[in-house]
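Q: Let me see the structure of the following:
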Amino acid sequence: MKKALILAGDGINCEIETMHATRDAGFSPQTLHVNDFLKAKGAQLADTKLLVVPGGFSFGDELGSGKILALKLKHGVGEALTTYIDGGGAVLGICNGFQVLTQLGVFGAGVVLTHNKQGQFLNRWVGLEITGKSIFTDGLKKSGVTRLELPMRHGEGRLICPENLQSAMLSQGSIVLKYEEDVNGAWNRAAALSSHNGRVMGLMPHPEAFWTEELHPWGNGRHVPLGVELFRSAYHELVECGGKS
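A: Prediction:
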């Protein structure tokens, strides 16, 4: 079993790149419309190794980025999703998908992604430090990679963490990736968060948008497509190691 389930539809617009990245990593990707996921009450999770909520503008970001999709998932597949995560299922939320996960409270009550400090949409490549533990980054660290470059494109990517959670998050290593510079005003320069077991991760930059070397703006044969390596790291843990390491 090596299925990667990738949600699609209703404003999600990065499912194709995500499909390519997961396939190159070794998974058998399956895109699924949100409505079909809801209709089946999340039954598709039964044989899923990795669930991906891709980037985009789900439901046009009405009421706030990721809020409507989060509400639909909570009321439509909340029980199945909780069972899947509690059972060790892996979830990756990218950009809008990260916003959905925060709206669901996956990383703690009060953890939110709000408007960038510049008050505008940002579209650029950013340098990132690998700072925490996650199945999506452990493979990179084992191979000696401590930083990577990925594109980011968001208007509401500034992470805010309530004071009562900050010390625990820092001590647990919940911040998996940090911006090398303060690009949007995020607390502690956080670009990605991970659950305590490292199997649920949300990040604002787009790893699926760097799944081939040619996608780097200065592509010259010297830039290893580290975006896809996040998916390969997860594949190694979930499939090759059977999720036991």
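Q: can we go C-alpha only for contacts and neighbour counts from here?
A: Fine.
Q: ranges for the helices of this structure?
A: In the chain, the helices defined using DSSP state H lie at 15-25, 34-39, 67-86, 96-103, 138-142, 163-172, 226-235.
Q: closest one to residue 200 among those?
A: In terms of CA to CA, the element of those nearest to residue 200 is helix 67-86, at 7.8 Å.
Q: orientation of the closest one relative to helix 96-103 in degrees?
A: Here helix 67-86 runs at an angle of 80 degrees relative to helix 96-103 (axes from the mean of the first three to the mean of the last three CA atoms, to 10 degrees).
Q: How about helix 67-86, which residues are buried there?
A: 67, 68, 69, 70, 73, 74, 76, 77, 78, 80, 81, 84 (16 or more other CA atoms under 10 Å).
Q: Second chain to compare with the first, below:
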Amino acid sequence: MNRINLHGVRAIFHFEMARTFRTLGQSIVAPVLSTSLYFIVFGSAIGSRMGDIDGVSYGAFIIPGLLMLSLLSESISNASFGIYMPKWSGTIYELLSAPVSWVEVLLGYVGAAASKSLMLGLLILATARVFVPYQIAHPVWMVGFLVLTAVTFCLFGFIIGLWADSFQKLQVIPLLIITPLTFLGGAFYSINMLPEPWQTVSLFNPVVYLISGLRWAFYGAADVHIAVSTGMTLMFMLACLAVVWWVFKTGHRIRR
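A: Prediction:
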């Protein structure tokens, strides 16, 4: 069995992280400021006039949903842009000819993208504390679920970056699919509040399982059992890994 080329992984990881800090305002500050506006409007202004949901104040109830909204969009954006830039500039061929396997390329790019997303998630949690008091019932589960979600959707973003052949296509799936699914996935409400058949229809939205799992880690209450949420996320991660393996094996959308 070949050993992992740690030098190659480290080089890719450091390059991607350095790019983040060169564009700190766009990468970190802007998402935190936009999420803060949600906390001000929904948490402080509207939340103070609404009742509790599952024994949790509305301002605290929406924290997992807002955190997941930012985590999904930033994970996809970071990973897709990271691998698309070498394709756009033509340096992807240097990467393919370097002594690194697809696993090491994946570890470098996805590891950096997930690290950025988790940094952003922690900053959003700290920002939420300024506006809304909250408690975390299962902190270990919360961290684990955040890591699992960040890695999974960075893999998904990596696939989008491999598939895209223009900067516009990088934004199509996040804007037209992921963001609407997140808003309709219980970010601002519990799906148990919906009448039938909309409760059942909501269960076909994969983002419901992500928000529900994170909400359980925060407050011990969820729309879907934590085991189901974790299992669905793991299945999606494995599917993404299979697609990435196939792309590098065949060279589809990489070698022209």
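Q: Superposed, what's their TM-score?
A: With the length set by TM-score structural alignment, normalised by the length of the first structure, the two chains reach a TM-score of 0.27; 116 aligned residues with a CA RMSD of 6.2 Å.
Q: just the helices of the first structure: most buried one?
A: helix 96-103 (a mean of 28; mean count of other CA atoms under 10 Å).
Q: Show me what that helix is packed up against.
A: Applying 3 or more CA pairs under 8 Å, 6 or more residues apart in numbering; DSSP states H and E, we find helix 96-103 of the first structure packed against strand 48-53, helix 67-86, strand 90-94, strand 112-114, strand 200-203.
Q: So which elements touch the first one?
A: Counting contacts by 3+ CA pairs under 8 Å, 6+ apart, strand 48-53 of the first structure is packed against strand 3-8, strand 90-94, helix 96-103.
Q: now the helices: where do they sit in the stretch 51-200 of the second structure?
A: Taking DSSP state H, counting those that start in this stretch, the helices of the stretch 51-200 of the second structure run over residues 58-61, 63-89, 92-97, 102-131, 139-163, 167-173, 179-183, 198-202.
Q: how about those, which one is nearest residue 14 of the second structure?
A: helix 102-131 (7.7 Å).
Q: what's the angle between that closest one and helix 139-163?
A: Calculated by the same axes, to 10 degrees, helix 102-131 of the second structure forms an angle of 130 degrees with helix 139-163.
Q: May I see the helices of the stretch 51-200 of the second structure organised as JSON lines, with distance to residue 14 of the second structure and mean neighbour count added?
A: Compiled in JSON lines, the helices of the stretch 51-200 of the second structure are given as follows (distance: least, CA to CA, whole Å; neighbours: other CA atoms under 10 Å):
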{"stretch": "helix 58-61", "distance to residue 14 of the second structure": "36", "mean neighbour count": "26"}
{"stretch": "helix 63-89", "distance to residue 14 of the second structure": "12", "mean neighbour count": "23"}
{"stretch": "helix 92-97", "distance to residue 14 of the second structure": "15", "mean neighbour count": "14"}
{"stretch": "helix 102-131", "distance to residue 14 of the second structure": "8", "mean neighbour count": "20"}
{"stretch": "helix 139-163", "distance to residue 14 of the second structure": "17", "mean neighbour count": "22"}
{"stretch": "helix 167-173", "distance to residue 14 of the second structure": "23", "mean neighbour count": "14"}
{"stretch": "helix 179-183", "distance to residue 14 of the second structure": "29", "mean neighbour count": "18"}
{"stretch": "helix 198-202", "distance to residue 14 of the second structure": "40", "mean neighbour count": "14"}
